[in-house]
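Student: With the input below, show me the fold.
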Amino acid sequence: MSDNASEPSHRYRAIWLSDIHLGSIGCQAEYLLDFLRHNESEHLYLVGDIIDGWQLKKGWYWPQAHNDVVQKILRKARKGTNVVYVPGNHDEVIRQFNNIAFGDIHVRDEAFHTTLAGKRLWIVHGDLFDGVIQHAKWLAYLGDTAYTAILALNRWFNHVRAKFGFEYWSLSQYLKHQVKNAVNFISSFEHAMIAEARRRDCDGVVCGHIHKAEIREIDGTLYCNDGDWVESLSALVETLDGQLKIVYWTVMHSTKSAPAPESEALASQ
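Tutor: Purely as a prediction, here's the structure:
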C-alpha cells in the first residue's frame, strides 16, 4: 500500500499509541502503518515501548514494515503534528534523552494533555508502577521470553484464521485475561495509576504497559489505556468534539472505497 493523500482519513485532536514493539516478531507493523495512513491528528503521543530494545539485544530483527512505521511518524512530525515520545521499559534507553527533540519528535519522561472538555490527562507508560519491573527485573525478562513464545503461536493461529476469511483475534490476550493472577495484577496497576494521577492533580491518566485497552472511571478519575500493536491493535483517540474512545484497527483497507475498519468503544469525556 502506498501513501496516498486521497485515501479516506479520520481526523482527531489527539491520538495515543503505545506498546508497538518495533524490532520484535510480535509487532503488527503492517496494521499500524495502515492505521497511520488513514488517521491524522493535531497531537500524537507515543506512550512507551515503541521500540523493543529487549528483543533487539537478543537478535536483530527489523523488516521494512518497521522502518516504514518510523518514517511515517517522522513524516507526520515534519508536516506539523505535535509528536511526543514518552519512553517505557522496553525502550528505556531513550529516557536519557529527556527534553531533547529528534526530527521534530519531543522526548518527555511524562506529558500532559488537556481535552476540549478541559480535563487534564497525565500521560506516562506505567512501568514505574509495576513492582515486577522495579524490583525483580530478571523475572520480567523471563516473562518476556515466555510472552514472545505465546505471540509466535498467536501469529500462526491468526495465519490459519486469515486463510478461512476470519478477522484478527488475539489468542494471547484471551489467555492472559483468563488467568486470575493476571486479572488481579491489572486491577492493582489501574488503581495505582489512578492514585498517582490524583496526586498530580489531574482528571485522568493515559498509559500503556499492560496491553489492555480500556477507558473507564475509577473512583471519579478517568483511566485510559491505549492498548498495543501486538495483541489488541488499538489506539486511544480524542475526537474533534472532545470525545475519548478506543479504536481497534483489526482489518486493513483493501480498496480506497472501503469503509473504516475500526471497532470503537465510546468513553466518557
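Student: Please make it C-alpha for all contacts and neighbour counts, starting now.
Tutor: Will do.
Student: Now do the buried residues in the helix or strand hosting R75.
Tutor: Element membership of R75, judged by DSSP states H and E, is helix 64-78. By neighbour count with 16 or more other C-alpha atoms under 10 Å, helix 64-78 contains the buried residues A65, H66, V69, I73, L74, K76, A77.
Student: Run a quick neighbour tally on the closest residue to the third one other than its chain neighbours.
Tutor: Same thing as V69. Distances taken as C-alpha to C-alpha, 6 or more residues apart in numbering put L33 closest to V69, at 5.6 Å, once the chain neighbours are dropped. Residues near L33, counting by other C-alpha atoms under 10 Å, number 21.
Student: give the contact list for L33.
Tutor: If you count contacts by C-alpha atoms under 8 Å, 6 or more residues apart in numbering, L33 has them with A65, D68, V69, K72.
Student: End to end on stretch 199-217, go ahead and measure it.
Tutor: 16 Å (C-alpha to C-alpha, to the nearest Å).
Student: hmm, back to that, my read is the residue nearest to V69 is in a helix, agree?
Tutor: Yes. L33: assigned to a helix according to DSSP: H, G, I helix; E, B strand; the rest coil.
Student: how near is it to I133?
Tutor: Taking C-alpha to C-alpha, one finds L33 at 29 Å from I133.
Student: re the thing from before, is it possible to export the buried residues of helix 64-78 to a markdown table including distance to K176?
Tutor: Compiled in a markdown table, those are given as follows (distance: C-alpha to C-alpha, whole Å):
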| residue | distance to K176 |
| --- | --- |
| A65 | 27 |
| H66 | 26 |
| V69 | 27 |
| I73 | 30 |
| L74 | 33 |
| K76 | 34 |
| A77 | 35 |
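Student: Closest one of the residues you listed to V84?
Tutor: Closest approach between the buried residues of helix 64-78 and V84, by C-alpha to C-alpha: A77, at 9.4 Å.
Student: could you measure the closest one against H113, distance?
Tutor: 17 Å.
Student: Give me the neighbour count for K176.
Tutor: Count around K176 with other C-alpha under 10 Å applied: 14.
Student: contacting residues for K72?
Tutor: L33, L36.
Student: One more, so I can put them side by side:
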Amino acid sequence: MKRLLLILSLACSSFIFSNSAFASEMNGDLTKNEVDQLKNDVGLSDELIQSIEIEEARELIEENAVLLSHVEEIITFDEFSDSIVPYGSQGGDLNAKQIKLSGDAYKVTNNNSSYKGQVKLKFVGNWEWLSAPINAYKDGFAIGWPTSEKVKLPTSNNGVDEFSADYYRWDSRLGKWYLTSSSKVPRDYEPNGGTGWIFDLRQGGSLSKGSLTQYAYTNSKTGSMNYKFTYGHAQLLLNPSLSISKGVFGVVPGNTVKVGHAAGTVTW
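Tutor: Purely as a prediction, here's the structure:
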C-alpha cells in the first residue's frame, strides 16, 4: 500500500511539474535553458536579459548571436533652449527631460544566400523616455558607421532589407506597453553607412520607448569599427533629417532638432 501511494505521489508530482513547465512556456516566460544560453552563448548579463523582449531573446538564440559590444547613455534635453543638458545636471528644471539610449552589436549566423561567406552583423538600438517630453512632434532614430569600413546594407528592389523599427507608448490604465507604430522600411539610408527612421511622437504626456534593428554584411573575416546610434528630438513642427554628419550617417542636428547619441566600437 505504501509503495502504491509513493508511486501515485511521484506521478502527481511529475504531472504538476510538467504542466507548470508547459504553462510557463505558454505564458511566454524564458526557460532556464534559454536563460543559460543567453548568458553563456550570447554573452548577455542578467540586466540585459531582463531588458529585452522575449521574442528578441529567442531570436538571438536562433541566430547563434554573440554580443560584441554594448553602449548606453542617458541624455537630458532642455525642451526650450538650444542646448543638451549634461547628464546629472537636471536639477529642478521642469523643462529638462531625460531619455535613455542603448545599443548592441552582435555577430550572427549568416543564412542569406545573397551574401554567402560574409560576416553578418546585427545592430539593435533602443530608446526610452524616462520622463515624458513636453514637445511631441516628429522624432528620429538611426544607426550609422563610417562608409569607409565597407560594411554594407542588404538591399533588393532598390530598397534596404532586414530592417525593423517599433514605437511603443505606456498605457497607465492597463499597466502595459502597446505598439503605436512600426516599419520594415527605413525612412532613409546610406548604402554602406546605416539606416534611420522618423516617427510621430504622440502627445498626451505618456512615456514612450522604441527600437531599431538593422543587419549588415562585410567581406572582412575580422575587423573593428566605430558605430553610433543617434536620437533626434524636434522642438517645432519641422521634421528631423537623416544624412551623413561628421562622417557618420544619423539624425542631423539643427536649430529646432536636438540630437543625442550612444557610440561604441564593434570588433569581430
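Student: Overlay the chains and give the TM-score.
Tutor: Here the superposed chains carry a TM-score of 0.26, computed using TM-score structural alignment, normalised by the length of the second structure; 123 aligned residues with a C-alpha RMSD of 6.6 Å.
Student: What segments of the stretch 51-200 of the second structure are strands?
Tutor: Ranges of strands within the stretch 51-200 of the second structure are 66-78, 84-85, 96-108, 119-129, 138-144, 155-156, 159-160, 163-171, 176-183, 188-190, 194-200, based on DSSP state E, counting those that start in this stretch.
Student: burial measure for N181 of the first structure, as a count.
Tutor: 11.
Student: quick one: buried residues of the helix or strand hosting it?
Tutor: Using DSSP H and E, the element containing N181 of the first structure is helix 180-199. If you call a residue buried by 16+ other C-alpha under 10 Å, then helix 180-199 of the first structure has these buried ones: I186, F189, E190, M193, I194, A195, A197, R198.
Student: how about those residues in CSV, adding distance to V107 of the first structure?
Tutor: Formatted as CSV, the buried residues of helix 180-199 of the first structure follow (distance: C-alpha to C-alpha, whole Å):
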residue, distance to V107 of the first structure
I186, 27
F189, 24
E190, 24
M193, 21
I194, 23
A195, 25
A197, 20
R198, 24
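Student: and which of those is nearest to L46 of the first structure?
Tutor: M193 (17.7 Å).
Student: Give me the buried positions along the helix of greatest length in the second structure.
Tutor: In the second structure, assigned by DSSP state H, the helix with the most residues is helix 2-26. In terms of neighbour count (16+ other C-alpha under 10 Å), helix 2-26 of the second structure has no buried residues at all.
Student: and the helix or strand that it is followed by, what does it pack onto?
Tutor: Per DSSP H and E, the first helix or strand lying C-terminal to helix 2-26 of the second structure is helix 32-37. Helix 32-37 of the second structure is packed against helix 54-62, with contacts defined by 3 or more C-alpha pairs under 8 Å, 6 or more residues apart in numbering; DSSP states H and E.
Student: returning to that earlier point: most packed of the strands of the stretch 51-200 of the second structure?
Tutor: The highest mean neighbour count among the strands of the stretch 51-200 of the second structure, using mean count of other C-alpha atoms under 10 Å, belongs to strand 138-144: a mean of 26.
Student: show me where the stretch 51-200 of the first structure has helices.
Tutor: 53-58, 64-78, 131-135, 137-163, 171-176, 180-199 (DSSP state H, counting those that start in this stretch).
Student: elements contacting the longest one?
Tutor: Taking 3+ C-alpha pairs under 8 Å, 6+ apart as contact, the helices and strands that helix 137-163 of the first structure lies on are helix 131-135, helix 171-176.
Student: which one of the ones you listed is the most hemmed in?
Tutor: Mean neighbour counts for these (mean count of other C-alpha under 10 Å) peak at helix 171-176, with a mean of 15.
Student: Please name every helix or strand in contact with that one.
Tutor: helix 137-163.
Student: now do 10 Å
Tutor: If you count contacts as 3 or more C-alpha pairs under 10 Å, 6 or more residues apart in numbering; DSSP states H and E, helix 171-176 of the first structure packs onto helix 137-163, helix 180-199.
Student: What's the separation between the residue nearest to Q214 of the second structure when sequence neighbours are not counted and I84 of the second structure?
Tutor: The shortest distance from Q214 of the second structure to any non-neighbouring residue, by C-alpha to C-alpha, 6+ apart, is to F163 (4.7 Å). Distance, F163 of the second structure to I84 of the second structure, by C-alpha to C-alpha: 29 Å.
Student: What of T230 of the second structure?
Tutor: Taking C-alpha to C-alpha, one finds T230 of the second structure at 13 Å from I84 of the second structure.
Student: Spit out the contact partners of Y189 of the second structure.
Tutor: 142-144, 153, 159-160, 195-197, 242-244, 249-250 (C-alpha atoms under 10 Å, 6 or more residues apart in numbering).
Student: meant to ask about T230 of the second structure, not that
Tutor: 101-102, 125, 127, 140-144, 196, 249-253, 259-263.
Student: switch the cut-off to 7 Å
Tutor: Shown in contact with T230 of the second structure (C-alpha atoms under 7 Å, 6 or more residues apart in numbering): F141, A142, I143, G250, V251, V259, G260, H261, A262.
Student: Tell me the helix or strand right after the helix or strand where it lies.
Tutor: Per DSSP H and E, T230 of the second structure falls inside strand 224-234. Next in sequence after strand 224-234 of the second structure, counting helices and strands by DSSP H and E, comes strand 241-245.
Student: pretty sure A111 of the first structure is touching I123, no?
Tutor: Yes. With contact defined as C-alpha atoms under 7 Å, A111 of the first structure reaches I123; the gap is 4.9 Å.
Student: Which one of those two is surrounded by more residues?
Tutor: I123 (25 against 16).
Student: Could you pull up the residues touching that one?
Tutor: With C-alpha under 7 Å, 6+ apart, I123 of the first structure has these contacts: E110, A111, F112, V205, V206, C207.
Student: Please list the members of the residues you listed that lie in strands.
Tutor: A111, F112, V205, V206, C207 (DSSP state E).
Student: Would you mind measuring from the third one to I218 of the first structure?
Tutor: Spelled out, it's V205 of the first structure. For V205 of the first structure, the distance to I218 of the first structure - C-alpha to C-alpha - is 11 Å.
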